[in-house]
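Student: The sequence isn't on hand, but the structure is:
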């Protein structure tokens, strides 16, 4: 996430941005709950419209 959003923004998004595609969790919460990192990253990319070549 830091490569795409910068370290500060990535940390903030992971902690604070709730994603419905992650069951109403933040990225950090989803990872702590055992969701696969690739699934979490895909949800973040979808939410922020990260182009496929940077996913």
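Tutor: Sure thing, it's come through. All values derive from a computational prediction rather than experimental measurement.

Student: okay, CA-based contacts and neighbour counts for the rest of this
Tutor: Fine.

Student: Tell me where the protein has strands.
Tutor: For the chain, applying DSSP state E gives no strands.

Student: What segments of it are helices?
Tutor: Shown for the chain, the helices assigned by DSSP state H span residues 2-5, 7-16, 27-32, 37-47.

Student: Put this next to the first one:
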């Protein structure tokens, strides 16, 4: 579901780039991919991405 939400919000290519490259301080200085691999829940990672990119509540 996380990948589907990311692609829906950012487009497939940009979503993959963000997940792989964008470091999120709220996830301990990890990228979304690193956070997921570390066992952080997809909902928490999605919320961190939404906060970082100021995604409006109605699209979260």
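Tutor: That came through, no problem. Quantities reported herein were computed from a predicted structural model and do not represent experimental measurements.

Student: that older thread, which one of the helices of structure 1 is the most hemmed in?
Tutor: helix 27-32 (a mean of 18; mean count of other Cα atoms under 10 Å).

Student: can you tell me the mean distance of that one from structure 2 after alignment?
Tutor: Helix 27-32 of structure 1, aligned to structure 2 and superposed, deviates on average by 0.1 Å (mean Cα distance after the TM-score superposition for structure 1).

Student: Residue 13 of structure 1 maps to what in structure 2?
Tutor: Superposed on structure 2 with TM-score structural alignment, residue 13 of structure 1 falls opposite residue 18.

Student: contacting residues around its match?
Tutor: Residues in contact with residue 18 of structure 2 (Cα atoms under 8 Å, 6 or more residues apart in numbering) are 31-32.

Student: centroid residue for structure 1?
Tutor: residue 44 (3.5 Å; Cα atoms, centre = their mean).

Student: Thanks a lot, catch you later.
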